[in-house]
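Engineer: Any chance you could fold what I've pasted below:
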Amino acid sequence: MTSAPPLFDRSTLSARRARASEASLFLHRAALDEAQDRLSLVKRTFTAPAIVTPFPALWQPAFPDARIVGDDDTLDLEPGAQDLVIHAMCLHMSNDPVGQLIQCRRALKEDGLLLVFLLGGETLQELRAVLGQAETEITGGLSPRVAPMAEIRDLGALLQRAGLALPVADSMTLTAEYRDLTHLMHDLRGMGETNVLTGRLRRPTRRAVFARAGALYAQHFRTPQGRLRASFELVGLTGWAPSDSQPKPLRPGSAQARLADALNTTENPLAD
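Structural biologist: You can find the predicted model right below:
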């Protein structure tokens, strides 16, 4: 039996990340701010943190004592060595996201915390729409261009599959504005977030496709100031390594008080 080809061309991804521009890494800076905010709400001190990131220069100053781990298929993490792991803005480019989470889970000590930040399914929805329409009109077909990112409702389940307790998934949408489609493409190159799908076209795209996409973008997604809007969904995942000290859900039927009493209302039984 032959296995399916990987979704992402990881060698090309590494090469493009190496050419990324720090000025374009605003999504990583947003994730860093989120990580610091969330940790400030946790009433404990982490003494053995690790951060999985393709851009260590951005994260290291904020976490000078953290172990920096490269974004590889096999993470350089020791079992049970960390009380905090931050997987920073690279899970959406993984060929095995569940495997990445399992590796992070194994690296955690008991009651250790995992924070994951990644791009979600609403990211670049505008670009996806106009490129698809433009390519269909010009060439009569579609090619893989924007990575199929996971929906938030599915990402929480991945934490449970990885064996993490108290899983939480949430998201926020960041909106950027660009002069034109070329400006947006330039910024994506600066982020290292351009198309690295294994099934991508291996020949140059016709200029007419991008011209039509730019026109559609301006028609449907122009701001009142005349710029183009681009959405980025930043998803945050939180999970803990299981521990007996963590709160456990009560068994069904074991409640000691009625919900109607707590809400100061009358309970009306449903008809059979």
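Engineer: okay, CA-based contacts and neighbour counts for the rest of this
Structural biologist: Noted.
Engineer: Show residues contacting stretch 52-60.
Structural biologist: The contact list for stretch 52-60, computed with C-alpha atoms under 8 Å, 6 or more residues apart in numbering, reads 17, 28-29, 32, 51, 66, 68-71, 85-90.
Engineer: Check the secondary structure at Thr238 for me.
Structural biologist: Under DSSP: H, G, I helix; E, B strand; the rest coil, Thr238 falls in the strand class.
Engineer: To check against the first, give me the structure of this:
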Amino acid sequence: MTTSPQKIFNPTALEKARQRSLRRQARKGVSFLYLRAAEDAASRLEDINRRFSRVVLIGNLDGRDLVKAALREDRQPEKFEYVADVSQLSGDYDLILSLLDLQSDDAIPDTLTHARQHLRADGMMLFAFLGGETLTELRQSLYATDQQILGGATARVFPMVDYSQAAMLLGRTGLALPVVDTDRINVGYSHLSNLIEDLRDLGLTNVLTARDTRPLNRTWLAALHANYAQHFGREDGKVKATLEIIWMTGWAPHESQQKPLKPGSAKMRLSDALGSKETKL
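Structural biologist: Reported below is the predicted structural model:
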């Protein structure tokens, strides 16, 4: 009898965090980070000389209005749908979009494969998620505080996909013209609690299956604030935080797309093109 692998995220805790995130953003407004991703997605789509006919946004937050508001009239999708989960996709789309949701996914390869199956020929997949450089300062401060107060580290921060891992995952989907790029954001917070509030807005509180469920006492919290301020304080009195958005783009193969030249088909040697002298070893 085989057993299913343990999930990285506790499903109950994850769902509670997501619902709390929706309530907070409905009350306070959408997170600045999600808004940045929505506007960046629109900018990327405007660079493509095409108006997509059937588009779907996947994710916990329905951010279609934010994307549409940043798009020119001639780039507005003819039909723009929304689903909360990739399993709810129906039929074929010529654009599948996901914003800041994949970092909470237990099975990223399966999600990408499933999305790929719903792309029309020459359809585009555009996914943005928080990458491995995100919250590097907080990770280090949490580790130092756990060592100092508890005598050892505990699981507190999401394991996140880095640039090279994203490239590998995208390469496995079978999409044509794959591209991975990153957007790194350096933010200054007047207090560490403001960073924690932003993480709650995005549903990024600790929902790991292996998390330590003991309540945090004042001694631990004071040590965390002290460690963060000591190592990552700025001259203006704020503390710094790094946020990284990784973008993955790929197209369902189609005969109209550019094809790489076959090896040996070049009509000019590289040394001739560069005007340099070729040296034989």
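Engineer: overall similarity of the pair, as a TM-score.
Structural biologist: Laid over one another, the chains give 0.93 as their TM-score (TM-score structural alignment, normalised by the length of structure 1), with 266 aligned residues with a C-alpha RMSD of 1.5 Å.
Engineer: Of the contacts of stretch 52-60 of structure 1 - the most surrounded one?
Structural biologist: In terms of neighbours by other C-alpha atoms under 10 Å, these top out with Val85 at 27 neighbours.
Engineer: Trace that one over to structure 2, please.
Structural biologist: Val85 of structure 1 maps onto Ile96 in structure 2 when the alignment is built from TM-score structural alignment.
Engineer: residues touching Gly156 of structure 2, list them.
Structural biologist: Quick fix: residue 156 of structure 2 reads Arg, not Gly. Neighbouring residues of Arg156 of structure 2 by C-alpha under 8 Å, 6+ apart: 142, 206, 208, 211-212.
Engineer: buried subset of these?
Structural biologist: Neighbour counting over the contacts of Arg156 of structure 2 (16 or more other C-alpha atoms under 10 Å) leaves 142, 206, 208 as the buried ones.
Engineer: Closest one to Ala176 of structure 2 out of those, please.
Structural biologist: For these, the closest approach to Ala176 of structure 2 (C-alpha to C-alpha) belongs to Leu208, at 34.0 Å.
Engineer: which residue lines up with that closest one in structure 1?
Structural biologist: Using TM-score structural alignment, Leu208 of structure 2 pairs with Leu197 in structure 1.
Engineer: ok, now Gly132 of structure 2?
Structural biologist: By TM-score structural alignment, Gly132 of structure 2 lines up with Gly121 in structure 1.
Engineer: Three-state assignment for its match, please.
Structural biologist: Per three-state DSSP, the secondary structure class of Gly121 of structure 1 is coil.
Engineer: Tell me which other helices or strands the helix ranked longest in structure 2 touches.
Structural biologist: Using DSSP state H to assign secondary structure, the helix with the most residues in structure 2 is helix 11-28. Here helix 11-28 of structure 2 touches helix 192-201, going by 3 or more C-alpha pairs under 8 Å, 6 or more residues apart in numbering; DSSP states H and E.
Engineer: residue contacts, the residue nearest the centre of structure 1?
Structural biologist: In structure 1, the C-alpha closest to the average C-alpha coordinate belongs to Leu118, at a distance of 1.5 Å (C-alpha atoms, centre = their mean). Applying C-alpha under 8 Å, 6+ apart to Leu118 of structure 1 gives the contacts 88-92, 234-236.
Engineer: again, but for Ala121 of structure 2
Structural biologist: Listed by C-alpha under 8 Å, 6+ apart, the contact set of Ala121 of structure 2 reads 94, 252-254.
Engineer: Could you report the neighbour count for Leu204 of structure 2?
Structural biologist: Number of residues near Leu204 of structure 2 (other C-alpha under 10 Å) recorded here: 19.
Engineer: Over to Glu151 of structure 1?
Structural biologist: That count, for Glu151 of structure 1 with other C-alpha under 10 Å as the rule, works out to 14.
Engineer: got it, and Arg153 of structure 1?
Structural biologist: Per other C-alpha under 10 Å, the neighbour tally for Arg153 of structure 1 reads 10.
Engineer: next one: Leu77 of structure 1
Structural biologist: Neighbours of Leu77 of structure 1 (other C-alpha under 10 Å): 20.
Engineer: Surely it forms part of a strand?
Structural biologist: No: according to three-state DSSP, Leu77 of structure 1 belongs to no strand; its state is coil.
Engineer: which residues of structure 1 fall in strands?
Structural biologist: Along structure 1, counting by DSSP state E, strands occupy 49-52, 67-69, 82-88, 108-119, 165-178, 228-240.
Engineer: Of the ones you listed, give the one that comes closest to Ser24 of structure 1.
Structural biologist: Of all those, it is strand 165-178 that lies closest to Ser24 of structure 1, at 11.4 Å by C-alpha to C-alpha.
Engineer: In helices, which of the buried ones among the contacts of Arg156 of structure 2 appear?
Structural biologist: Going by DSSP H, the helices hold Leu142 from the buried ones among the contacts of Arg156 of structure 2.
Engineer: would you list the buried ones among the contacts of Arg156 of structure 2 in TSV and tack on distance to Phe232 of structure 2?
Structural biologist: Formatted as TSV, those follow (distance: C-alpha to C-alpha, whole Å):
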residue	distance to Phe232 of structure 2
Leu142	13
Asn206	22
Leu208	25
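Engineer: between the buried ones among the contacts of Arg156 of structure 2, which is nearest Arg23 of structure 2?
Structural biologist: Checking those one by one against Arg23 of structure 2 (C-alpha to C-alpha), the nearest turns out to be Asn206, at 17.7 Å.
Engineer: The closest one and Asn227 of structure 2: what is the separation?
Structural biologist: Distance of Asn206 of structure 2 to Asn227 of structure 2, given as C-alpha to C-alpha, to the nearest Å: 19 Å.
Engineer: so where is stretch 257-269 of structure 2 in structure 1?
Structural biologist: Counting by TM-score structural alignment, stretch 257-269 of structure 2 corresponds to residues 246-258.
Engineer: Now do that stretch: distance from first to last residue.
Structural biologist: End to end - C-alpha to C-alpha - stretch 246-258 of structure 1 spans 25 Å.
Engineer: Show me which residues of that stretch are buried.
Structural biologist: For stretch 246-258 of structure 1, the neighbour count (16+ other C-alpha under 10 Å) marks no residue as buried.
Engineer: what's that stretch in contact with?
Structural biologist: So stretch 246-258 of structure 1 is contacted by Asp111 (C-alpha under 8 Å, 6+ apart).
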